[in-house]
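**Student:** have a look at this prediction, sequence included:
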Amino acid sequence: MNVIKAFFLAAVLLLTSSRSHAERWVVMTLEWPPFTCSRCPENGAAAKALKDTLNKAGVSVEFVFYPWTQTQKKAEQPDVIGYFPSWKDVLPGFTRSEPLFKSPLGFIQQRSKPLVWSKLPDLKGKKLGITEGYSNTTEFNRLVKEKVLTVEPVQSDDTNVRRVALGQIDGALMDINNARYLISKAHSQYAGRVSVNQRILEDKELYFAFNSHNRDKAAKLKKALENVNYQRMVDDYLLKYLLRND
């Protein structure tokens, strides 16, 4: 009798579990620690927050990692919900979610030759690294187009950290939390050569980008966000895994 009861209970629990996660989202993302990262605890701060938020709405999330430009391209597939995270300017054909959280954008620099500026044109004559596919800011992009600022695009933020450390460029435009992670953890050998500039260019809002096949899913995420403080979840993760050791 006890065996029968145990079997029945297990079957009920299995059925309940399958119903509670009846929907599965495949999401394209990039290696952008500490926010999304295949090697970070629970895939990073923003990834964990998204999983926890959607889990309460009965949705499980599977992240697939690619370099940024490939992440965006592969996110167009019908069996993929979209790409995450994204700054405000999503690709044509994609629909952005409500703002999920914010993170500051600024520069990394050579410790021995810090960048001195109060407005962007002050950086004229400096060689600055950027990462391909990132939207950056309207003013920054305008100054690049007008050839006031000199930039050298690369494929990854890691490359920009290395190039600054080796003195190949004067600085690089990066998300500040991403920069702190890379300098203090992923590339700690460069910590004595690279630092974060104290001036913040902009606090950037981060979004989820839904493709044209799944833009209706935005309503489900919006509903789920009503019951959570996404920024606090991200900040709590950063405090636990990143800032406490800085």
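**Tutor:** Alright, I've got the coordinates. Numbering: from 1, shown residues only.

**Student:** for the rest of this, base every contact and every neighbour count on C-alpha atoms.
**Tutor:** OK.

**Student:** and the helices in the protein?
**Tutor:** 2-20, 45-55, 68-74, 138-145, 157-165, 176-181, 218-225, 230-241 (DSSP state H).

**Student:** so which bits of stretch 88-96 are buried?
**Tutor:** For stretch 88-96, burial by neighbour count (16 or more other Cα atoms under 10 Å) applies to Lys88, Asp89, Val90, Leu91, Phe94, Thr95, Arg96.

**Student:** kindly report the same for stretch 220-234.
**Tutor:** For stretch 220-234, the neighbour count (16+ other Cα under 10 Å) marks Leu221, Ala224, Leu225, Tyr230, Gln231, Met233, Val234 as buried.

**Student:** can you tell me which of those residues is nearest Ala191?
**Tutor:** Val234 (24.2 Å; Cα to Cα).

**Student:** hmm, the closest one is touching Ala45, no?
**Tutor:** Yes - between Val234 and Ala45 there is a contact under Cα atoms under 8 Å: 5.0 Å.

**Student:** second one coming, line it up with the first:
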Amino acid sequence: MLSRFYYFMVLVFSSLAAADSTYQETWEITSLEAPPYASSKMENGGDAIALLRDTLAKKSINLEVEYLPWQNAIKKAQLTGYLGYYPAWPSEMMPGFVASPTILNSQLAVITTQSNPQDFENLEQLFNEHKVGVVEPYIYPGVVEKVIQSYADSIVQTANDEELFHLLQTKQINFAITAPKVLNYFAEQQNLSEPKIVTQFTDSPLVIGIRNDAENKAKIALLNDLFTDAKPSATNYSRPKKLLLTYIDIPRVAPFKALMSDVYNDLNIKVQMQATPSRRGVLLLNAGIVDGDIVRSQSNMRKFENIIVVEPSLGVINLVLLCRKALPCDRDNLYNPNNRIMSSIGDIEILNEFDIKAEIIHNEDLSHTLTMLKKGRVDYALYPALNNDITTFKKDFSVIVLRQMAINTVIHKKHAPLVDEISKAITARLPELTQRINNDSKD
């Protein structure tokens, strides 16, 4: 009997030893409460955590996770013994940390409640006239952060996603910018209706913020091997039935709106057009929450990674200096620090080689610029003008042409499969555009 008991105990301890030896090493990370991606309350620790843990287990690596408020998690990950913090966006890499390859992708969207009856067709109005909640400790991806900064007066900061959900449900905010899955999780836990997506940003990668030192050098190499070659699941492009296009509300934009309406109609795609201040329109497009813009200067668009300039060009636009008639008007006005010149940010960037010394009054509402100039509120302005416009402007102002630029329609890169079709349709209809511009100038 004793020998049987001894044999049984040997088996038990042998099994325990075998279980312990399954893992050859243990990695430690910090994380946050952001279910379903990461949560100490979920059986699997969160879906993003589970994916990382399961992948490391294949290499006999155990993963230990410490859940903390996000800023505390980042701070603690600086200590010796920690791999880093996860899940994070690449925009959240702190000094001394490097981003791992993408572990998985997350959605980001503008979200509201199912009960919100408001019309969301006008995004400019949405951001300008309503409270929009964000999570203050997060450093959102660059394109999203720029949209948030552009509408800073409407933004409400919260401590975490759970507070964000509470403010949305109690109508203390009208909209939220976050991952839909997170708010859906809280809604399910409380037996509430899932919030609805108003518009979606481009998906953002989730990575590990890895402490970049000798201790983690081998781990970084292994993570690169494990995830760099991982191919994201292929997604088929779904041809849209409707696109949202922005445009700058300036004189002579009507022929371009008519052209692009016809072009997309040729492709059996309906379009909704929305006037948006110059800079904000580009930020919304680069973030992927609008689909395209009617017409933009080609040189201004090249620096935006998510925007495709569609050929052929729709023509040429002049960037001109407009001066009140009673004042001297030449390029020297740009270099006089006593002069005040009204301009959009984009136009100033185009003229960066001019080394402008005059005081710049930033204004993205270009129709307002002409009004201010006519009323004598400003003496000088930079303004985009078609060749036909210059003759008209000379009736009221002195005009100096500073640069000429090609203009094109632009579209978000998520619609890249449409580019060839759009190009062919534009080419076929370009003669109509010329006729429309000429007719518009006679009116």
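**Tutor:** Thanks, I have it. Just so we're clear, the structure is a prediction, and the values are computed from it rather than from any experiment.

**Student:** what is in contact with Val234 and Ala45 of the first structure at once?
**Tutor:** Counting by Cα atoms under 8 Å, 6 or more residues apart in numbering, the shared contacts of Val234 of the first structure and Ala45 are Phe35.

**Student:** Asn408 of the second structure matches what in the first structure?
**Tutor:** Matched by TM-score structural alignment, Asn408 of the second structure corresponds to no residue in the first structure.

**Student:** quick check: which element contains Asn408 of the second structure?
**Tutor:** In this structure, Asn408 of the second structure is located in strand 397-412 according to DSSP states H and E.

**Student:** on that earlier part again, Asn197 of the first structure is nearest to which of the helices of the first structure?
**Tutor:** Comparing these by Cα to Cα, helix 176-181 comes nearest, at 9.0 Å.

**Student:** the closest one vs the second structure - mean distance after superposition?
**Tutor:** Once fitted to the second structure, helix 176-181 of the first structure is off its aligned match by 1.1 Å on average (mean Cα distance after the TM-score superposition for the first structure).

**Student:** that helix packs against which elements?
**Tutor:** Under the contact definition 3 or more Cα pairs under 8 Å, 6 or more residues apart in numbering; DSSP states H and E, helix 176-181 of the first structure sits against strand 101-110, strand 194-196.

**Student:** just say which of these is most tucked in.
**Tutor:** strand 194-196 (a mean of 25; mean count of other Cα atoms under 10 Å).

**Student:** contacting residues around that strand?
**Tutor:** 106-111, 161, 164-165, 176, 179-180, 183.

**Student:** stretch 28-40 of the second structure: end-to-end distance?
**Tutor:** With Cα to Cα, to the nearest Å as the measure, the first residue of stretch 28-40 of the second structure is 15 Å from its last.

**Student:** so where is it in the first structure?
**Tutor:** With TM-score structural alignment as the criterion, stretch 28-40 of the second structure aligns to 26-38.

**Student:** rewinding a little: let's have the helices of the first structure in CSV, adding distance to Leu100 of the first structure.
**Tutor:** Compiled in CSV, the helices of the first structure are given as follows (distance: least, Cα to Cα, whole Å):
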stretch, distance to Leu100 of the first structure
helix 2-20, 23
helix 45-55, 9
helix 68-74, 19
helix 138-145, 21
helix 157-165, 22
helix 176-181, 16
helix 218-225, 8
helix 230-241, 6
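
**Student:** closest to Glu62 of the first structure out of those helices?
**Tutor:** Once those are compared by Cα to Cα, helix 45-55 is nearest, at 8.7 Å.

**Student:** would you mind getting the average deviation of that closest one from the second structure?
**Tutor:** Mean deviation for helix 45-55 of the first structure: 0.9 Å (mean Cα distance after the TM-score superposition for the first structure).

**Student:** report the inter-axis angle for that helix versus helix 230-241.
**Tutor:** Angle of helix 45-55 of the first structure versus helix 230-241, following axes from the mean of the first three to the mean of the last three Cα atoms, to 10 degrees, is 130 degrees.

**Student:** chain center to helix 45-55 of the first structure: distance?
**Tutor:** Chain-centre distance of helix 45-55 of the first structure: 12 Å, with Cα atoms, centre = their mean, to the nearest Å.

**Student:** does anything pack onto that helix? Which helices or strands?
**Tutor:** strand 59-65, helix 218-225, helix 230-241.

**Student:** go again with 6 Å.
**Tutor:** Secondary-structure packing of helix 45-55 of the first structure (3 or more Cα pairs under 6 Å, 6 or more residues apart in numbering; DSSP states H and E): helix 230-241.

**Student:** quick one: buried residues of the longest helix along the second structure?
**Tutor:** In the second structure, with assignment by DSSP H, the single longest helix is helix 419-442. Judged by neighbour count (16+ other Cα under 10 Å), helix 419-442 of the second structure contains these buried residues: Val419, Ile422, Ser423, Ala425, Ile426, Leu430, Leu433, Arg436, Ile437.
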